[in-house]
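Student: Dropping a prediction and its sequence here:
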Amino acid sequence: MAEVCSIFKVKGRIGNTIFSERNGKTYARSMPAAVKNPNTEKQQAVRNRFRVAVRFYQRLKETPLEKVWQRSGRNVKLTGFALFMRVNLRMFDHRGKIVDYEGLRLSTGNRDGEYDLSASVDERDRVTLRWAESVDSAYLDQDDRLMVVLLHDDRAFSPEVVEEVQTTRGDRTATFALHRKKGVPVHVYCFFVSPSFSAFSDSQHLLV
């Protein structure tokens, strides 16, 4: 940037030169010769990852999970979509895949979650979930309902809410049947929902 000596006050752009005034002095600088490419490979990857996350959220809208995110977003003054993207965008890649099932959240909130959550599968492909009682919530939130969501490895963008689970926090166990192709891993997400359906725990992930 160069200082300009002139009896005339000059501001703005003339040709490829931009004039500006600061502390009573006039300065001139040249415009950049070329604009950086706004469509680099990295920028394309970022945009594609965003589209992948949007596509997953659209599938959530076909389940009760949309209402979960809407209510959770309202609690932090965001839309459900904005909160989902803030929490989960990095869990997807630009090639259309979920890259971090453990980090993926299908719910988020400040409700107590499951302690020492574990899963076992019997010979009939029935899953039994167990969790411990929290000392802090031993007399609180016992009526919170457990919500279970499945993502099959061969159709991960088709979330399945397990309707047969009608279990509360105080039960400390839940059982449900899997309906999967032989040998296909299933990602199980569990979280608690308050009786008023206004508060939620962060979902926890298990692989069975």
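Tutor: Perfect, I can see it now.
Student: Please make it C-alpha for all contacts and neighbour counts, starting now.
Tutor: Fine.
Student: what about Arg126, how many residues close to it?
Tutor: By the criterion of other CA atoms under 10 Å, Arg126 has 14 neighbours.
Student: okay, pairing it with this:
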Amino acid sequence: MAIINTSILGKISGKLGNTVIYERNGKTIIKSLPAKSSKPPTAKQLYHRAAFKRGQQFLVPIRTELELGFAKRNAGQSQGFGRALSVLLKTGILNENGIPVLYPEKVKVSEGDVLGIDGAEAQWVGDNVLEITWYPNAFMGHGKEADRLFVVAYDPENGRKWAITQGNYRKSGSQQIQFPWSSDLRGRFYVYVSFFSESYGRRQFSDSVCLGRV
């Protein structure tokens, strides 16, 4: 693979023979395609392909939120969605008799070193209003009262999501979420929560936790 910082090829992109040319982050990438194998895929390869496809299908509707919660810290690290998918494949999809089974409760929407949420619960307080409560634990470890809540409520069956990307402060202990839909909500949404701190426009997150399907 070759990387050209200043493109001599203009805006050319696409496939040329056994070579793919595309642009990423202002750089032109020239990459050779892998040679096709004449051997039939092994059972392990078929499993990994199926797991990868299953993970992608589940995560695509919340891609925007994953790009935020898994934002790369340093140049060269994985982009958000790719990192989120990698974590899901390792911890959220299990091999059960050769079949990849995805457990939504094990999905992560953020990761990081910020102090995580403690004692969080979610309950409906209205037809389309969900309240999340937690224990204000800023005095523990390196948590701060000014850390803010990050919430992703996701209904995978219908592809619906509702996110709070700048929620209440850790010290408040609660957050109400009003959904834009008025019916068929209860028992549909997996709720993922975490905290983030922000400094000079850059966010650092805690590992998210799932509050179950509410």
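Tutor: Arrived safely, thanks for sending. Model, not experiment: these values are computed from the prediction.
Student: where does the TM-score land?
Tutor: Overlay of the two chains. TM-score (TM-score structural alignment, normalised by the length of the first structure): 0.65; 169 aligned residues with a CA RMSD of 3.4 Å.
Student: Now do the nearest residue to Glu66 of the first structure once chain neighbours are set aside: how many residues are near it, please.
Tutor: Closest residue to Glu66 of the first structure apart from its sequence neighbours, by CA to CA, 6 or more residues apart in numbering: Leu60 at 5.6 Å. Neighbour count for Leu60 of the first structure, taken as other CA under 10 Å: 21.
Student: average distance between the lengthiest helix in the second structure and the first structure?
Tutor: Criterion DSSP state H: the longest helix present in the second structure is helix 43-59. Averaged over the aligned pairs, helix 43-59 of the second structure sits 2.6 Å from the first structure after superposition, using mean CA distance after the TM-score superposition for the first structure.
Student: quick one: buried residues of that helix?
Tutor: Tyr47, His48, Ala50, Ala51, Phe52, Arg54, Gly55, Gln56, Phe58, Leu59 (16 or more other CA atoms under 10 Å).
Student: Lys27 of the second structure: which of the residues you listed is nearest?
Tutor: Nearest to Lys27 of the second structure, judged by CA to CA, of these is Gln56 at 25.9 Å.
Student: And the closest one? What does it align with in the first structure?
Tutor: Matched by TM-score structural alignment, Gln56 of the second structure corresponds to Val54 in the first structure.
Student: got the contact list for that match?
Tutor: Contacts for Val54 of the first structure (CA atoms under 8 Å, 6 or more residues apart in numbering) come out as Met85.
Student: how much distance is there from stretch 70-89 of the second structure to the middle of the chain?
Tutor: 9 Å (CA atoms, centre = their mean, to the nearest Å).
Student: Quick one: end-to-end length of it, please.
Tutor: 15 Å (CA to CA, to the nearest Å).
Student: which residues sit against that stretch?
Tutor: 51-52, 55-56, 59, 63, 66-69, 106-111.
Student: Nearest the geometric middle of the second structure, what residue?
Tutor: By CA atoms, centre = their mean, the second structure has its centre lying nearest to Leu66, at 3.0 Å.
Student: hang on, it packs against Val109?
Tutor: Yes. With contact defined as CA atoms under 8 Å, Leu66 of the second structure reaches Val109; the gap is 5.5 Å.
Student: now the helices for the first structure?
Tutor: Under DSSP H, the first structure gives helices at 41-60, 65-75, 80-88.
Student: out of those helices, which comes closest to Pro185 of the first structure?
Tutor: Among those, if distance is taken as CA to CA, the winner is helix 41-60, at 19.0 Å.
Student: rewinding a little: mind listing what the residue nearest to the centre of the second structure touches?
Tutor: Taking CA under 8 Å, 6+ apart as the test, what Leu66 of the second structure contacts is Gly80, Phe81, Ala84, Val109, Ser110.
Student: I'd like to know how many residues surround Thr175 of the first structure.
Tutor: Neighbours of Thr175 of the first structure using other CA under 10 Å come to 17.
Student: next one: Asn137 of the second structure
Tutor: Neighbours of Asn137 of the second structure (other CA under 10 Å): 19.
Student: residues contacting the counterpart of it in the first structure?
Tutor: In the first structure, the residue matched to Asn137 of the second structure (TM-score structural alignment) is Ser134. Residues near Ser134 of the first structure by CA under 8 Å, 6+ apart: Tyr115.
Student: 10 Å instead?
Tutor: Neighbouring residues of Ser134 of the first structure by CA atoms under 10 Å, 6 or more residues apart in numbering: Asp112, Gly113, Glu114, Tyr115, Asp116, Leu140.
Student: Overlap in contacts, Leu66 and Val109 of the second structure.
Tutor: What both Leu66 of the second structure and Val109 touch, as defined by CA under 10 Å, 6+ apart, is the set Leu59, Gly80, Phe81, Ala84, Leu85, Val152.
Student: Now do the fourth one against Ser110 of the second structure, distance only.
Tutor: In other words, Ala84 of the second structure. For Ala84 of the second structure relative to Ser110 of the second structure (CA to CA), the value is 8 Å.
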